[in-house]
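*Asks:* Predicted model, plus sequence, below.
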Amino acid sequence: MDTIASFFSFITTPVSWIIVQFHSLYGAVFGESSGWAWGLSIVSLVILIRIALIPLFVKQIKATRAMQTLQPEMKKIQERYKNDKQRQSEEMMKLYKESGTNPLSSCLPILAQSPFFFALYHVLNSIAQGKEIGVLNQGLVDSAREAHIFGAPLAAKFTDTASDLAPLSANVTDVRIVTVIMIVLMSLSQFFTQRQLMTKNVDTSVKTPFMQQQKMLMYVFPVIFAVFGINFPVGVLVYWLTTNVWTMGQQMYVIHNNPTPGSTAQASYLERLAKKIEHSGSIRGRGRRAIVKAIVAKGRDRNPAERKFINGLNKMGFAAQPDGTVVKSEKLAADQAVDGPGATPGGTAKRQQPKRQTKAQRQAAVKAAADAAEDEAEAAEGGHPSPEPQDTKPQGAKPQGGATRAGGAGNGRSRAQSGRKGPQRSKSSSKK
């Protein structure tokens, strides 16, 4: 580790200078040799570095999402050229070039932060040895050696023996308790950060080996931090714990406000956005409009959560626009003005289903239609128009006692009046 730290010694002077500036600020409040003054100086160093790395973090998010989008294509290439590794690598590089994606972009924040991490380790290791480094003169080095955090010196490590801790005015028990607690917190924060990424912010429609690797790293990284953490000084543990907490909070913010398409976080986000649109009638914020703009541009390629969001807007009477805004649907407003507030979102009234008739009602209707047709035929044969019935016969009524329809009261005239000669045939009441 000393060899690696020495390789990054070119940055130890800037790191030591930043720590000294923050120490002069906090030392005026807590005391120059206070553990809080030196500890907060390290925390402030982390915050300053992470703020400077925000542009790289944004690139990391875009690169990670681009890699997730390319996973199906990468899987096809692997299956197509599984026996030709060279052709497989060439096709992969071609795919990266065409999509403008760089696999190393997802590692940029870690790579950019590594020099500061090793420089800080080198600074704290020199403090433990009582050596001047960077802008830290002997007086500041002695002040840092006397600084304790909950009884553990900043330069102490879990593996230090009693003889190693004696010059630092500390005992083994205090140092190991503090270092174990910090290592556990550091590992848990790393695990939670990776877990919320895999459970909430991953496109669940894509099943590739890349996802399995990410799940494996979710358990491997905390173990790596725990193993190497026992060799880190307390000051480095403060640095790494702070950066893990910052990463966790930064990722929670991104998942809440700009989730990955197709993830469970996106479904929750779109539900919240739909409620806000229903309440205010508009989309506020450039980021929200950018998300809606991307959803509208997808067209038929939208995932289920995005389709549900667009359909929900239509039901509420809104239409998403290509620029990411929403407007009140003019067609819906006009239909509601004509048909009333009960009109459907499409502007058409709900069709009423006819009532279901019984079997007896259907048979009576058929019989009545047949009788009406026969009467019209008889009227046509006699050269007279079909008379209108004086009484309306209810549906389903049966003829009385074998009386013919010609002599019935409902017909209104006799067979003789019809002008037909010869014997008349009586009609059965069961004829249809």
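*Replies:* Looks like it arrived, so ask away.
*Asks:* hey, let's count contacts and neighbours off CA atoms from now on
*Replies:* OK.
*Asks:* Assign a three-state SS to residue 202, would you?
*Replies:* Here residue 202 is recorded as coil under DSSP: H, G, I helix; E, B strand; the rest coil.
*Asks:* and the gap between it and residue 275?
*Replies:* 24 Å (CA to CA, to the nearest Å).
*Asks:* Ok, residue 56 next?
*Replies:* Counting by CA to CA - residue 56 and residue 275 are separated by 33 Å.
*Asks:* likewise residue 251?
*Replies:* Taken as CA to CA, the span from residue 251 to residue 275 is 24 Å.
*Asks:* and if you look at residue 114?
*Replies:* Applying CA to CA to residue 114 and residue 275 gives a distance of 43 Å.
*Asks:* for residue 15, same thing?
*Replies:* Per CA to CA, residue 15 is found 47 Å from residue 275.
*Asks:* Between the two, which is the more surrounded one?
*Replies:* Legend: neighbour count by other CA atoms under 10 Å for residue 15 and residue 275, higher for residue 15 (21 against 13).
*Asks:* could you say what helices and strands the helix or strand hosting the more buried one packs with?
*Replies:* Under the criterion of DSSP states H and E, residue 15 resides in helix 12-30. For helix 12-30, the packing partners by 3 or more CA pairs under 8 Å, 6 or more residues apart in numbering; DSSP states H and E come out as helix 35-52, helix 108-128.
*Asks:* Dump those to a markdown table, plus distance to residue 330 and mean neighbour count.
*Replies:* Listed next are the helices and strands packed on helix 12-30 as a markdown table, based on distance: least, CA to CA, whole Å; neighbours: other CA atoms under 10 Å:
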| stretch | distance to residue 330 | mean neighbour count |
| --- | --- | --- |
| helix 35-52 | 46 | 20 |
| helix 108-128 | 48 | 20 |
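*Asks:* JSON lines for those, including distance to residue 8?
*Replies:* Converted to JSON lines, the helices and strands packed on helix 12-30 look like this (distance: least, CA to CA, whole Å):
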{"stretch": "helix 35-52", "distance to residue 8": "16"}
{"stretch": "helix 108-128", "distance to residue 8": "6"}
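*Asks:* another one to put next to it:
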Amino acid sequence: MNKRILAILCLSFLVLVVSGCSSAQTAQPIGPDSTGIWDRYFVWPLSWLIKESAAVLGGSYGLGILVATIIIRLLVLPLMIKQIKSSKAMQALQPEMQKIREKYKNDPQKAQQETMVLFQKHNVNPLAGCLPMLVQMPILIAFYNAISRTPEIREHTFLWLQLGQKDPYYILPIIAAITTYLQSKMMGTATQDNPQMQMMLIMMPLMILAIGVTLPSALSLYWVYGNIFTIVQTYFLYRDKGNELRPKEGTAK
């Protein structure tokens, strides 16, 4: 993955979030009678899920967001498993990639070509790790719309927060950025020698922090819940699949 791809991904993330948030601020409240594919099949189901979960949990919309987050993460679990498999495969290829970089250190284009041949030989897609992030972009925007266009959620107080307002102490955005870094670090061990991925490792938490300090605290709460879930999930998936994904002795030359 080169810097141009990283820049495009980051820019796309920012554009989608900002455009989605801007439209939510001017849109009508969401409800079962809302029309349009986006409102009817994305925003309203999320709003309904949070409200119904909160009703079961004593009227706490903060806990309702927790339930919605867990359900969303479980739905994208197959993509996360694929991402982890890709990460483990990249980790196994690191010695070969290092040899290529050293051999063609004066010819970056040739090094990149040989690296792609290596990926093709082992059926590894270096961009597979980006798929969960791309899938979660529209989910994130729908989540923001559901919060902003549901008065009960927007006006609810949870802990020190009013869910529809930004965190006055910036605590949640900071926690969201830290947990984003931690979960990215856990899933990025295979790219520890890749400068482009190292750049992404730093950029993503900074982007989350920048967005979190300006948007409603419910969104940062969703990020924190989701990151903690992913950290725990990644630990168990790496542990359970470590032996399965580890290359057999003698297969890599």
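*Replies:* Sure thing, it's come through. Remember, it's a predicted structure, so these values are computed and weren't measured experimentally.
*Asks:* Which residue, other than its chain neighbours, is closest to the most centrally placed residue in the first structure?
*Replies:* The centroid of the first structure falls nearest to residue 266 when counting by CA atoms, centre = their mean (1.7 Å). Spatially, and ignoring its direct neighbours in sequence, residue 266 of the first structure is nearest to residue 259 (5.1 Å; CA to CA, 6 or more residues apart in numbering).
*Asks:* Am I right that that neighbour is in a helix?
*Replies:* No - counting by three-state DSSP, residue 259 of the first structure is not part of a helix but coil.
*Asks:* you'd agree it is up against residue 270?
*Replies:* No - in terms of CA atoms under 8 Å, residue 259 of the first structure does not count as a neighbour of residue 270; the distance is 9.7 Å.
*Asks:* neighbour-wise, which of these two wins?
*Replies:* Between residue 259 of the first structure and residue 270, residue 259 has the larger neighbour count (other CA under 10 Å), namely 26 against 20.
*Asks:* returning to what we had before: which one, of the helices and strands packed on helix 12-30 of the first structure, ends up nearest to residue 195 of the first structure?
*Replies:* Closest approach to residue 195 of the first structure among these (CA to CA): helix 108-128, 18.2 Å.
*Asks:* Now tell me what touches the closest one from outside.
*Replies:* With contact meaning CA atoms under 8 Å, 6 or more residues apart in numbering, helix 108-128 of the first structure is reached by 2, 4-6, 8-9, 11-12, 15-16, 49, 53, 56-57, 60, 132-133, 141-142, 144-145, 154-156, 168, 232-233, 235-236, 239.
*Asks:* Identify the residue nearest residue 105 of the second structure in space, chain neighbours excluded?
*Replies:* The shortest distance from residue 105 of the second structure to any non-neighbouring residue, by CA to CA, 6+ apart, is to residue 111 (7.3 Å).
*Asks:* With residue 74 of the first structure instead?
*Replies:* Nearest residue to residue 74 of the first structure in three dimensions, chain neighbours excluded: residue 92, at 6.9 Å (CA to CA, 6+ apart).
*Asks:* element containing the equivalent of the one you found over in the second structure?
*Replies:* Per TM-score structural alignment, the equivalent position to residue 92 of the first structure in the second structure is residue 115. For residue 115 of the second structure, the element it lies in under DSSP H and E is helix 108-121.
*Asks:* What mean distance separates that helix from the matching residues in the first structure?
*Replies:* Here the mean offset of helix 108-121 of the second structure against the first structure after fitting is 3.0 Å, by mean CA distance after the TM-score superposition for the first structure.
*Asks:* what's that helix packed up against?
*Replies:* Looks like helix 108-121 of the second structure contacts helix 77-103 (3+ CA pairs under 8 Å, 6+ apart).
*Asks:* average offset between the helix it packs on and the first structure?
*Replies:* Average distance, helix 77-103 of the second structure versus aligned residues of the first structure after superposition (mean CA distance after the TM-score superposition for the first structure): 2.0 Å.
*Asks:* how far does that helix sit from the chain's center?
*Replies:* Put simply, helix 77-103 of the second structure sits 19 Å off its chain's centre (CA atoms, centre = their mean, to the nearest Å).
*Asks:* Over to stretch 211-225 of the first structure?
*Replies:* 22 Å.
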